[in-house]
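*Asks:* Sharing a model prediction with you, sequence too.
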Amino acid sequence: MEFFNPALEENITFVRPAYFFISGFIGIPHINYYFIFLIFVYIFSVVGNTLVMTVIILDHMLRGPKYVAVFNLALTDILSTTALVPKITDIFLFNHRYISYNECLTFMFFCFSLLSMQCLNLVALSYDRLMAIMYPLHYQVKVTQKVMLGLIGVLWFIAISFTLIAVGLITRLSFCKSVIINSYFCDHGPVLRLGCNDISPSRVLGALLPVVLLWIPLVFILATYCCITYALSKISTRQEKAKALKTCTSHLSLVTIYFLPVTLVFGIGGKMNPIARIINLSLTTIIPPLLNPIVYVFQTQEIKQSLQKLIKVKAQSKIAGKN
């Protein structure tokens, strides 16, 4: 037991606070308008991603492995925004800034695991595109629905496991200093910095998490597109190249939407005003779930055609009902 609680070894009273105080957006003028904006973003994100999921469920033509990953991405987007936006709106718009210790750790677990899965799901989609373009004749054998479900299951396991370890290490900390979290939610870094015993295991894991859950996926995705570019260079006709590349446009759009803001915030975050960094970081977590369904509805021909077909059937059934 002492191994998990070094505070006892050092004869330091082990303190778990009854609550934390989330300081987040304090001092920003007219910040209530931002939270109203967040509510609208949340509503449209849920509606858009629910629409994508509904289309995939109703159309039996959308049963390929690619759409298993698209469905999982839409589901993850709904869950991540639901875990984050209602809570931070309640905290800041209704001034409920105190959050209990257990609630804070639960909040941290769901936010980090779901946001991590958003990133890892792009890995599954990049793998699907890599196999489809490099091995077009064997794609249906190499990438089956079962293979995609297995890959997504592994990615969920990675996201949940690393987050669970991170939250578990927080429970070994003693909080005898401040209880003020300088973030807009129960963020791992700001929380562990409040610990007054040995925080080195949490600090090491905190440095490892972005590498495993952000930078390695990005490197993998970039590597897949290097392979895809090489495969496209072997295609003889421009028409076939354009057709193959078109199947990647929606995924490339999602990668840009997700990674570009994150890399900018992490890249120049140290030079940003702390409040500006908090706002930019919050936007990077809520805007991709809003844009993802828009990208798939407008850039994926199969989903667009399926949606048009469902609308047409609905309209015809209404006309038949009136007659």
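*Replies:* Happy to help now that I have it. Numbering: from 1, shown residues only.

*Asks:* hey, let's count contacts and neighbours off CA atoms from now on
*Replies:* Noted.

*Asks:* And the next helix or strand past the helix or strand in which Ile275 is found?
*Replies:* Assigned by DSSP states H and E, Ile275 falls within helix 274-299. Per DSSP H and E, the first helix or strand lying C-terminal to helix 274-299 is helix 301-322.

*Asks:* burial count for Ser282?
*Replies:* Residues within reach of Ser282, counting by other Cα atoms under 10 Å, total 18.

*Asks:* now do Glu2
*Replies:* When counting by other Cα under 10 Å, one arrives at 9 neighbours for Glu2.

*Asks:* Show me where the chain has its strands.
*Replies:* 19-22, 98-100, 180-181 (DSSP state E).

*Asks:* contacting residues for the closest residue to Lys304 other than its chain neighbours?
*Replies:* Residue nearest to Lys304 in three dimensions, not counting chain neighbours: Val297, with 5.4 Å by Cα to Cα, 6 or more residues apart in numbering. By Cα atoms under 8 Å, 6 or more residues apart in numbering, the residues touching Val297 are Val52, Ile303, Lys304.

*Asks:* Repeat that for Ser80.
*Replies:* Counted by Cα under 8 Å, 6+ apart, Ser80 has contacts Phe110, Cys111, Leu114, Leu115.

*Asks:* Could you measure from the first one over to Phe175?
*Replies:* So the one you mean is Phe110. Between Phe110 and Phe175 the distance is 22 Å, computed by Cα to Cα, to the nearest Å.

*Asks:* what do you get for Ile26?
*Replies:* Relative to Phe175, and taking Cα to Cα, Ile26 is found at 22 Å.

*Asks:* export the contacts of Val297 to TSV and tack on neighbour count and distance to Ser282?
*Replies:* Formatted as TSV, the contacts of Val297 follow (neighbours: other Cα atoms under 10 Å; distance: Cα to Cα, whole Å):
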residue	neighbour count	distance to Ser282
Val52	24	24
Ile303	20	29
Lys304	16	30
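
*Asks:* next up, a second structure to put side by side with the first:
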Amino acid sequence: MTQKRILTSIRHPERHVLSSTTVNTMNAINTSFSQNISIVHPEYFFITGLSGIPYSRYYYIFLFCIYFIAVIGNSAVLLLIAVERSLHSPKYIGVFNLALADLGETNAVFPNMMKTFLFDSQYISYNACLANMFFVFFFIGTQCLTLVVLAYDRFVAICLPLRYHAIVTNTVMSLFFSAIWACNACQASLTVYFINRLSFCKSNVIESYFCDHGPVFRLACNDNSINVFIAKFNTSLFLVAPLIIVVLSYLGIFLALSKITTWEGRFKALRTCASHLLVVGLYFLPKICVYIIALTTFLSANARIISTSLAYAVPAMLNPIIYVLNTVEIKDLIRKVLKKRSVGCNIT
């Protein structure tokens, strides 16, 4: 039976790695892995973040602005949909879920980055690192699969308009999102569980801006092949498969639009998909570009950190803006609220 032992990593202001004594001790312990004797966990990880990026303080400020706008925008969308009964429809259940996932993802990543910037503290405890990994992957998966459900909603609305209200109901959408949250919780838990079975005896330095799965499992001394498989599986589950499903759904939508005789009718039908198309493009295109570039060229740690942070930060900021500006129901509701306030001000 595996006996777990927690070893404390030694901090150095000059070198954010384990001391030579600690490394030698860990390497000695690692020689016993063939007998499955011990698993070594550091007390702390050191997240490099943006420390190696020139003028990083300006980039921190830029990310803080993105974070602030994302929190305000997504919170406003959540509040608006929650209090307005006319928006309690299947489509807006999906928009509500997307805003909740965006809000969760930004709060899982950026507060820790702001702590690093404000207090110059790049250390994170081992357990906090695992918790951070869980919530980031949980909300990223929710974002991606929510876009798939919204694509299904648009597909039924365009291709089967007469049966839309019978097929896509509040109950059906609630079941979809309940399944998504349960699936993501299981997958994120599985990812963290297999990280916890690794032994870390080389370094405690994570070259990322959060406790990212890949940079963490690459620090392991023992076999991490199962973690490599999980990383590829997560990529397939949360990037490749959803993108294929969304593309196929829009191929069906465009085929249905081609059967509409008038250009006015086609444009009117396509306009209902505009918000979703923009959000899908914002979510998938940056991540695909980063993934392809990483496969075809050598990305430095700093370039990877900047590209991935932008790929996940910008969509969370722009999604609520897109749905407010491109959704007739929300714009009409805002106009009504502003009109009532202007009337009230004139009366007083």
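*Replies:* Received it, and whenever you're ready, just let me know what you need. Note that the structure is predicted; figures quoted are calculated from it, not measured.

*Asks:* hmm, back to that, would you mind telling me which of Ile26 and Phe175 of structure 1 has more residues around it?
*Replies:* Using other Cα under 10 Å, the more surrounded residue of Ile26 of structure 1 and Phe175 is Phe175, with 19 against 13.

*Asks:* Quick one: map the more buried one onto structure 2.
*Replies:* Structural correspondence for Phe175 of structure 1 with respect to structure 2 (TM-score structural alignment): Phe200.

*Asks:* got a list of what the closest residue to that match other than its chain neighbours touches?
*Replies:* Closest residue in space to Phe200 of structure 2, ignoring its immediate chain neighbours: Ala220 at 4.7 Å, by Cα to Cα, 6+ apart. Contacts here follow Cα under 8 Å, 6+ apart; on that basis Ala220 of structure 2 touches Leu198, Ser199, Phe200, Cys201, Lys202.

*Asks:* if we go to 7 Å?
*Replies:* Applying Cα atoms under 7 Å, 6 or more residues apart in numbering, we find Ala220 of structure 2 in contact with Leu198, Ser199, Phe200, Cys201.

*Asks:* same check, this time on Ala269 of structure 2
*Replies:* Ile158.

*Asks:* quick one: it from Ser208 of structure 2, how far?
*Replies:* Distance from Ala269 of structure 2 to Ser208 of structure 2, by Cα to Cα: 43 Å.

*Asks:* How about Ala188 of structure 2?
*Replies:* Taking Cα to Cα, one finds Ala188 of structure 2 at 18 Å from Ser208 of structure 2.

*Asks:* Which one's more surrounded, the two?
*Replies:* Remark: of Ala188 of structure 2 and Ser208, Ser208 carries more neighbours, 23 against 20, as counted by other Cα under 10 Å.

*Asks:* related to what we said a few turns ago, can you turn the buried part of the contacts of Ala220 of structure 2 into a ChimeraX selection?
*Replies:* To isolate the buried members of these in ChimeraX, using 16 or more other Cα atoms under 10 Å:
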select :198,199,200,201
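
*Asks:* re the thing from before, out of the contacts of Ser80 of structure 1, which one sits closest to Thr89 of structure 1?
*Replies:* Distance to Thr89 of structure 1 across the contacts of Ser80 of structure 1 (Cα to Cα) is lowest for Cys111, with 14.5 Å.

*Asks:* per the alignment, that closest one corresponds to what in structure 2?
*Replies:* Applying TM-score structural alignment, one finds that Cys111 of structure 1 aligns to Val136 in structure 2.

*Asks:* is it true that that match touches Asn107?
*Replies:* No: contact criterion Cα atoms under 7 Å: Val136 of structure 2 and Asn107 do not qualify, at 8.9 Å.

*Asks:* Among the two, which residue is more densely surrounded?
*Replies:* The neighbour comparison of Val136 of structure 2 against Asn107 (other Cα under 10 Å) goes to Val136, with 23 against 17.

*Asks:* Against Val314 of structure 2, how distant is that one?
*Replies:* Computed with Cα to Cα, the distance linking Val136 of structure 2 and Val314 of structure 2 is 15 Å.

*Asks:* One more: Phe200 of structure 2?
*Replies:* 33 Å.

*Asks:* how about the helices of structure 1, start to end?
*Replies:* 6-9, 31-58, 65-93, 101-134, 139-142, 145-170, 188-192, 200-210, 216-233, 238-246, 249-268, 274-299, 301-322 (DSSP state H).

*Asks:* and those as CSV, adding distance to Ile22 of structure 1?
*Replies:* Output for these, formatted as CSV (distance: least, Cα to Cα, whole Å):
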stretch, distance to Ile22 of structure 1
helix 6-9, 25
helix 31-58, 15
helix 65-93, 8
helix 101-134, 10
helix 139-142, 48
helix 145-170, 17
helix 188-192, 10
helix 200-210, 20
helix 216-233, 30
helix 238-246, 45
helix 249-268, 21
helix 274-299, 12
helix 301-322, 41
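
*Asks:* Out of these, the one nearest Ala18 of structure 1 is which?
*Replies:* Across those, closest to Ala18 of structure 1 is helix 101-134 (Cα to Cα), at 5.8 Å.

*Asks:* post-alignment, the closest one versus structure 2, mean distance?
*Replies:* Compared with structure 2 after fitting, helix 101-134 of structure 1 deviates on average by 0.7 Å (mean Cα distance after the TM-score superposition for structure 1).

*Asks:* Tell me what angle that helix forms with helix 145-170.
*Replies:* Going by axes from the mean of the first three to the mean of the last three Cα atoms, to 10 degrees, helix 101-134 of structure 1 is angled at 150 degrees with respect to helix 145-170.

*Asks:* count of residues packed around Gln239 of structure 1?
*Replies:* 10.

*Asks:* And it, what's its match in structure 2?
*Replies:* Using TM-score structural alignment, Gln239 of structure 1 pairs with Glu264 in structure 2.

*Asks:* Give me the distance from stretch 118-125 of structure 2 to the chain's centre.
*Replies:* Between the centre of stretch 118-125 of structure 2 and the centre of its chain there are 22 Å (Cα atoms, centre = their mean, to the nearest Å).

*Asks:* list the buried ones in that stretch?
*Replies:* Those buried within stretch 118-125 of structure 2 under the rule 16+ other Cα under 10 Å are Gln122, Tyr123, Ile124.

*Asks:* Tell me who's in contact with the match of Cys111 of structure 1.
*Replies:* So Val136 of structure 2 contacts Glu105, Ala108, Val109 (Cα under 7 Å, 6+ apart).
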